[in-house]
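Novice: can't give you the sequence, but here's the structure:
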């Protein structure tokens, strides 16, 4: 089966959605064979193909002009008979309407990533694009049931396919670093984007009131610089934006991952990868993440103020047995989400759509 897919983001962009794109389509052992495009180059033969399409915008007539230009670049680079199926990613952004415009007769499978839902809630153009994509796609796949509830229109066919973490991580996680002793505070870690919906300000407020607790942050450089310009990060050890293997080693070197998101997480890949590395997770109960983690992690109301996090960290610092229980529960939970299963389900559904036709 020949798949065409892509996102209108530059190669190397941060975020879980891009990591999932690499895992499924671009890694040396990627389970799905596909031609993939991103932004940033001249369309030469490389993986992913980099298309040079300037003028990206979020709203209004400028967005539609950019989408038309992107559709033209896609048609010029990829022949119409070169694929059997189009996988639509990031449903509220330019790549999806461009692909629908470029290849209107191709069967399509659309994937909800979460960021598309957030932008659609805040931008009228993105709401329109999301609704069009959901209505026109042959099928829509959501990683959690909560994402289905947030779709603006009913799709022709809805499938629940959870995302997954690389099987090699589940089989051979990095060795855990030595545990902290009773006199030392917990080594907290935050890993991910620093956009407003991630709730990092709530985390910093709590850490500022903790004694003997260290917080490490793995995040994009520009976003961390913006955070440091407006917030007190004197208690933060900045790790940089880590490669995937380096991030997994960081998971193994800390005691608790904090996920303070305040709106939604489509799935929460970073939390599940942390669990696979034996790192317990403390999180804000938001749609998507609450479904994936269930009772395998510690849910705390981080949005109500710093005290809930203070109490949870103080308890876990004293009760190492509770921390060990969370570690074991996390490993069991991560084992439910191998990437190989995600790929099998995607390929099954893709084959059905190709057989059915547009």
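Specialist: Sure thing, it's come through. On a predicted model such as this, the values are computed, not experimentally measured, just so you know. Residues are numbered from 1 along each chain as shown.
Novice: going forward, measure contacts between C-alpha atoms and count neighbours the same way
Specialist: OK.
Novice: what helix or strand is residue 352 located in?
Specialist: helix 339-356 (DSSP states H and E).
Novice: by contact count, what packs against that helix?
Specialist: If you count contacts as 3 or more C-alpha pairs under 8 Å, 6 or more residues apart in numbering; DSSP states H and E, helix 339-356 packs onto strand 85-88, strand 108-111.
Novice: so can I have JSON lines of those strands showing distance to residue 69 and mean neighbour count?
Specialist: Formatted as JSON lines, the helices and strands packed on helix 339-356 follow (distance: least, C-alpha to C-alpha, whole Å; neighbours: other C-alpha atoms under 10 Å):
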{"stretch": "strand 85-88", "distance to residue 69": "18", "mean neighbour count": "24"}
{"stretch": "strand 108-111", "distance to residue 69": "21", "mean neighbour count": "25"}
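Novice: okay, now the one to match up with it:
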């Protein structure tokens, strides 16, 4: 299959997201910021003239083969292994079946149907590598998270990522025509930890839906989510797993209440999300932790909610905590800022870029340091008001249309100047010595 005649923008992109569907509710299972990223960029690409087919694994017999999200965006469910009961760790064994499903779709399409493959996460990169090679089109890959980065910043009790993932990621880095990094820091990690060619790494910052996540009345938002008007709300949003550090907020909140007993009557510590990753096999026990620390009566664990309700939670909060141990970007931070809520975040990964001057960064995860940072926001109305104004201003630079426009530039560049695979690159990718490579 050939690329668009004379290069230019792709007419249709095959996006691959094997392990989690863009239609899944963020905050449940493995669904999170990547799901939002994939769906929102697909929508914006279609609105800018490039159609997108999203390939994801079938996880229920009730799922149709094809779902049209909007004109130009379809989700294609591919059967690969049992529909239910497979964890993300089980999926490497199903990549061949998934790739075969993609090939069957393309076999029924006209020649040259897909101009480019964009894979998300390393599992998808393995499939995207094969599809791009079979269709003779460029491969663009976005890591979202990287094993070598995560293993450098493990939370206590968390499992390191396996060597097989590291090897798989390194292969995709070698194979991709272009690598998309969320921030300059992530671009540096691709180069330093994976040996990526800097000329093939492009920085494309994620976005936020500024129509949904926007400032509003805190009092009205609190009424809608069932909180008292005078509450002091410390909020965590995200998957409940050690990597994301919700326990850091619980410990810091307990320390803040110990320092300021007058907060006890009004403080609410809300954790909004579902168990994920090692948090499923080994529950974090946030309720028991809060009880041991004497704030069991202040903790509320809330299951994932739809986006309008999530925006209300952000508006209702006095501060949003993002205490991740590793974070490629941090969409939660930008969503909160867009609603005018200051963020206190760990100084890791892409969070400095996401937070900007709309919040505070904390080095490390020391309870005392986090309690002090949260206190500086919620106990100083003047500081909080200033952060809130700057938060909204900062978030305005992160619209999804801007992200999609930058992706189109990367696609166009990949189509015009695809990566040339040398015989030595081929040896590293396949393990076959140059003498026997035709």
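Specialist: Yep, it's here. Nothing here was measured: the structure is a model prediction, and the numbers come from that model.
Novice: hang on, the earlier thing: and the helix holding residue 352 of the first structure against the second structure, how far off on average?
Specialist: In the superposition against the second structure, helix 339-356 of the first structure averages 1.4 Å from its aligned positions (mean C-alpha distance after the TM-score superposition for the first structure).
Novice: need the helices and strands packed on helix 339-356 of the first structure in TSV with distance to residue 149 of the first structure, can you?
Specialist: Formatted as TSV, these follow (distance: least, C-alpha to C-alpha, whole Å):
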stretch	distance to residue 149 of the first structure
strand 85-88	19
strand 108-111	14
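Novice: could you tell me where the helix or strand hosting residue 190 of the first structure falls in the second structure?
Specialist: Applying DSSP H and E as the criterion places residue 190 of the first structure in strand 187-191. Under TM-score structural alignment, the alignment places strand 187-191 of the first structure onto residues 233-237 of the second structure.
Novice: what does the matching stretch contact?
Specialist: 246, 249, 253, 267-273, 314, 316-322, 332 (C-alpha atoms under 8 Å, 6 or more residues apart in numbering).
Novice: corresponding residue for residue 252 of the second structure in the first structure?
Specialist: Using TM-score structural alignment, residue 252 of the second structure sits opposite residue 206 in the first structure.
Novice: picking up where we left off before, helices - which of the contacts of stretch 233-237 of the second structure land there?
Specialist: 246, 249, 253, 314, 316, 332 (DSSP state H).
Novice: for those, pick the one with the most neighbours.
Specialist: Using other C-alpha atoms under 10 Å as the neighbour criterion, residue 314 leads those with 33 neighbours.
Novice: aligned to it, what sits in the first structure?
Specialist: Alignment note (TM-score structural alignment): residue 314 of the second structure maps to residue 251 of the first structure.
Novice: isn't that match up against residue 271?
Specialist: No. In this structure, residue 251 of the first structure is not within contact of residue 271 by C-alpha atoms under 8 Å, at 9.9 Å.
Novice: what residues are shared contacts of those two?
Specialist: In contact with both residue 251 of the first structure and residue 271: residue 257, using C-alpha under 8 Å, 6+ apart.
Novice: in the first structure, which strand has the most residues?
Specialist: strand 3-10 (DSSP state E).
Novice: ok, residues contacting that one?
Specialist: Outside strand 3-10 of the first structure, the residues within contact range by C-alpha under 8 Å, 6+ apart are 33-40, 50, 83-90, 93-96.
Novice: how far off centre is that strand?
Specialist: Centre-to-centre, strand 3-10 of the first structure and its host chain are 15 Å apart (C-alpha atoms, centre = their mean, to the nearest Å).
Novice: that one vs the second structure, mean deviation?
Specialist: Strand 3-10 of the first structure sits 1.4 Å off on average (mean C-alpha distance after the TM-score superposition for the first structure).
Novice: just the helices in the stretch 251-400 of the second structure please.
Specialist: 278-281, 286-292, 307-316, 331-338, 351-355, 367-378, 381-395, 400-416 (DSSP state H, counting those that start in this stretch).
Novice: looking at the ones you listed, which is closest to residue 32 of the second structure?
Specialist: Set against residue 32 of the second structure and scored by C-alpha to C-alpha, these come closest in helix 331-338, at 9.0 Å.
Novice: residues in the first structure matched by the closest one, start to end?
Specialist: Alignment of helix 331-338 of the second structure against the first structure: residues 269-276, by TM-score structural alignment.
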